[in-house]
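Asks: Sequence isn't available, so here's the structure alone:
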């Protein structure tokens, strides 16, 4: 333990910079282990930035008997809300029954279990409304019958990954993006791995290897000569569309389709509605995913089935898709494949340990990381115990998780900066907003404007502290400003990021 990552020797080499890899890196570093995490692209550049942006128990998983998973997720839901109140907040869901393929008694029973399985403390319980008489029915067609209203949480998913990586780095971990695992082999009771990054190839020696490569988990196993391959992964693509706002209000909708699949409609980035997700088996190799015409049609048909105003394909503002690496439970229905996770420890007499992560969901990442470290504890007897439950993430250290009080103080302290800008920064960076702004008092102090309210001060912060390297990193993962900035912003930003002084800052930072 305590090895120097700069020497090429570490306790833990983690492959994959999604939510599971970042969460494990944070947990392990906090226990005193030396950690190197390598990610072949940007942090959260694939599955972990392509979610439906929810911290939730997974109401529909009750239908498949996933009671353990739902209970764990519900417990984690309120923990995470307290850990990162700037990027996670409560969200009400309206569940109309007028087009439900499930009887009302069945839905209400599921919601009763949902309210009580996880020891709910902060979020309100389920209530019933008449859609014709309630404001939440506005925009629906038909606006009739009853609906159930329950609560879950929203999360800025890619920022959750980055905050875990930041906390891991603050505790001594080394995070290397644009760096891939070439191969790995057991050697001398440990691992000898070749990794390749912007500065070329090098050898890393580790006591244990964690395969948290998400959709690439099987690909990583294929680079290890004697890896055990008796666990399988089933790749399922989920796609979303972003359309002009479909209805008034800050609530979301859980929409039940005739095929019994669920689609969410969620307020998004002030002016839009996020609609998704689909479940489509992915038979190709892992890679950059895009929405198919069939998925687009399915989501547009769902909008047309439920809302007053139909949406045409040319009105779609943005789409994104991600490949979910689900544990292969041999289910023939992509929607029914378990969202639970499986940790596969490959170790034994004389075999250096490798832990592979199959499945999982963003809500349970912290508990997954805790379970992963429990599996690895026998190999690191000097490591300290579990610590992450209740430990806030960077920017989340607000008294009583009080975001509104924090924002009020920020608006008062920085009264000469635009309130809308401060609100956005507070939601993204929490208590680190003052660190980002430094001595800036007016817009003129923020440097070059790249479009919208994206200024040089924020860009420089993202480069130095959050591993941002491209305009896509900044506009669509660290933020969703790509939906709000004018044409030419990405090109101007990439030009700035390629400037020698910025590249130098990356190398130093």
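Replies: Happy to help now that I have it. A quick note: this is a predicted structure, and the numbers were derived from the prediction, not measured.
Asks: okay, CA-based contacts and neighbour counts for the rest of this
Replies: Fine.
Asks: any chance you could map the helices in the stretch 201-350 of the chain?
Replies: Assigned by DSSP state H, counting those that start in this stretch, the helices in the stretch 201-350 of the chain fall at 217-221, 293-306.
Asks: could those helices be laid out in CSV, adding distance to residue 480?
Replies: Shown next, in CSV, are these (distance: least, CA to CA, whole Å):
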stretch, distance to residue 480
helix 217-221, 28
helix 293-306, 21
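Asks: could you dump the ones you listed to CSV with mean neighbour count and distance to residue 384?
Replies: Below are the helices of the stretch 201-350 of the chain laid out as CSV (neighbours: other CA atoms under 10 Å; distance: least, CA to CA, whole Å):
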stretch, mean neighbour count, distance to residue 384
helix 217-221, 19, 28
helix 293-306, 17, 47
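Asks: nearest to residue 342, of these?
Replies: Nearest to residue 342, of all the helices of the stretch 201-350 of the chain, is helix 217-221, at 12.2 Å by CA to CA.
Asks: quick one: contacts of the closest one?
Replies: Helix 217-221 is contacted from outside by 181, 183, 211, 213, 227, 228, 229, 232, 233, 356, 357, 358, using CA atoms under 8 Å, 6 or more residues apart in numbering.
Asks: try this one side by side with the last:
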């Protein structure tokens, strides 16, 4: 059996686990991150993809959570301007729902609960004159505009894992933690690869960031009881052909007191979601069902002029949010805050309950602060001012950077220039290194996916399957041919063994 020693072993390769591994590695701790599937394969790639304070949480008096999230929005936007950017939201006023005065009061709080430097404040608009009113039913004459942010969620997780690895962490995807035994000075942990091979490592502390499986890890892996539990809430989304040409997103109020968003998505599509439904099944098998798809179509159609039908849906996805159980009466009102439970009856065991993408960095910082107080050593917190891989764009000016790359590589298809700069930021130069013509990118495995990019994803981002590349590292699956996934799988089978693996870091 191979035996290695680490200060911190993190279970779970979603946004919280990757964020904690990144923070800890950057403070000088030796870290191992293990994930039983792909990075962000579950909850963290199934979000509405927003960096937001949570306007609707104000109705539940979650002022502390909203303020914390609002403070984090601009920290995150500065850290990765290629995969995160400001987005303006339009809320058509539905007089049958909330009074206009209540909405204005809520937006005033939203504007002023935290300092803003990047994001613009809210205002009232005439939808009969504003561009955002044109796709809406003419009965909506008044609207409200406010700011939040957009994020490529699965790419955010991959970048956190990359940053962790570049600070010395070992990142092992498709590696399950099957047992963890507390010893006198640490944890003896047994890991298992998908091949069935097992090995053991020792770690001074253990972090359980398994998301929907946090309780299962505590009970079956560490044989410990939890003082808290998570409440699984299913959220589904649909993707339809683009419903409008402008760059605004929408937030729609519904009669059941829930809200849905309609958001520009991947240039040619509109994303609509989400649902909030209690879930009791296997989190790894969650799927959007027919009722949810009908619900999202119906609710969006009550606002848009164009009737949206289930037949229009080109893709749908669903995820289970492991929310901190606060015993709320309905799924929509369950808190999106988080709690860290630290078991110090021997070697530290820190478990993460709840959380949301917007507050992942703060959660990670607090988690490593707790561990640092127990382990000693380490350097000060650092992520608040740091950029993620590819985020070192001069002046955080994405548009100027995209133009710079096009000027440096005039032979590159402008569609590829935009996609590469959006996905990889300054790291796109690593894909383009040594290329002077489109032919230098290698075989076009699928429309828009060339060998140079595929190799980069295998070598640097733990991409192992076609789904990893088509649905998490990118959204090229939306435009892939019917046999596209199989063609990419065949390419991976042929070439993957010839490239180094970041798992070996």
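Replies: Good, I have the coordinates. Since the model is a prediction, treat every value here as computed from it, not as a measurement.
Asks: before we move on, back to that, select only the buried ones of the contacts of helix 217-221 of the first structure in PyMOL?
Replies: The buried residues among the contacts of helix 217-221 of the first structure can be selected in PyMOL (16 or more other CA atoms under 10 Å) with this line:
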select buried, resi 181+183+211+213+232+233+356+357+358
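Asks: could you dump the contacts of helix 217-221 of the first structure to CSV with distance to residue 257 of the first structure?
Replies: Formatted as CSV, those follow (distance: CA to CA, whole Å):
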residue, distance to residue 257 of the first structure
181, 42
183, 45
211, 36
213, 33
227, 42
228, 40
229, 37
232, 30
233, 27
356, 35
357, 32
358, 29
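Asks: Nearest to residue 378 of the first structure among the helices of the stretch 201-350 of the first structure would be which one?
Replies: helix 217-221 (22.3 Å).
Asks: how about that closest one, aligned to which bit of the second structure?
Replies: Taken onto the second structure by TM-score structural alignment, helix 217-221 of the first structure occupies residues 214-218 there.
Asks: how close does the residue sitting nearest the centre point of the second structure get to residue 306 of the second structure?
Replies: Per CA atoms, centre = their mean, the C-alpha nearest to the average position across the second structure is that of residue 153, at 2.6 Å. Distance, residue 153 of the second structure to residue 306 of the second structure, using CA to CA, to the nearest Å: 29 Å.
Asks: next one: residue 411 of the second structure
Replies: Relative to residue 306 of the second structure, and taking CA to CA, residue 411 of the second structure is found at 39 Å.
Asks: Please apply the same query to residue 186 of the second structure.
Replies: In terms of CA to CA, residue 186 of the second structure sits 60 Å off from residue 306 of the second structure.
Asks: Who has more neighbours out of these two?
Replies: Per other CA atoms under 10 Å, whichever of residue 186 of the second structure and residue 306 has more neighbours is residue 186, with 22 against 14.
Asks: which residues does the residue nearest to the more buried one when sequence neighbours are not counted contact?
Replies: Spatial nearest neighbour of residue 186 of the second structure, excluding adjacent residues (CA to CA, 6 or more residues apart in numbering): residue 204 at 4.2 Å. Residues counted as contacts of residue 204 of the second structure (CA under 8 Å, 6+ apart) are 5, 6, 7, 8, 185, 186, 187, 347, 348, 375.
Asks: in the stretch 151-300 of the first structure, which spans are strands?
Replies: 174-176, 180-187, 190-197, 200-211, 233-244, 252-256, 262-268, 272-276, 280-281 (DSSP state E, counting those that start in this stretch).
Asks: Now do the first one: which range of the second structure does it align onto?
Replies: Aligned by TM-score structural alignment, strand 174-176 of the first structure falls on residues 170-172 of the second structure.
Asks: what about the matching stretch, how far off from the first structure?
Replies: In the superposition against the first structure, stretch 170-172 of the second structure averages 0.4 Å from its aligned positions (mean CA distance after the TM-score superposition for the first structure).
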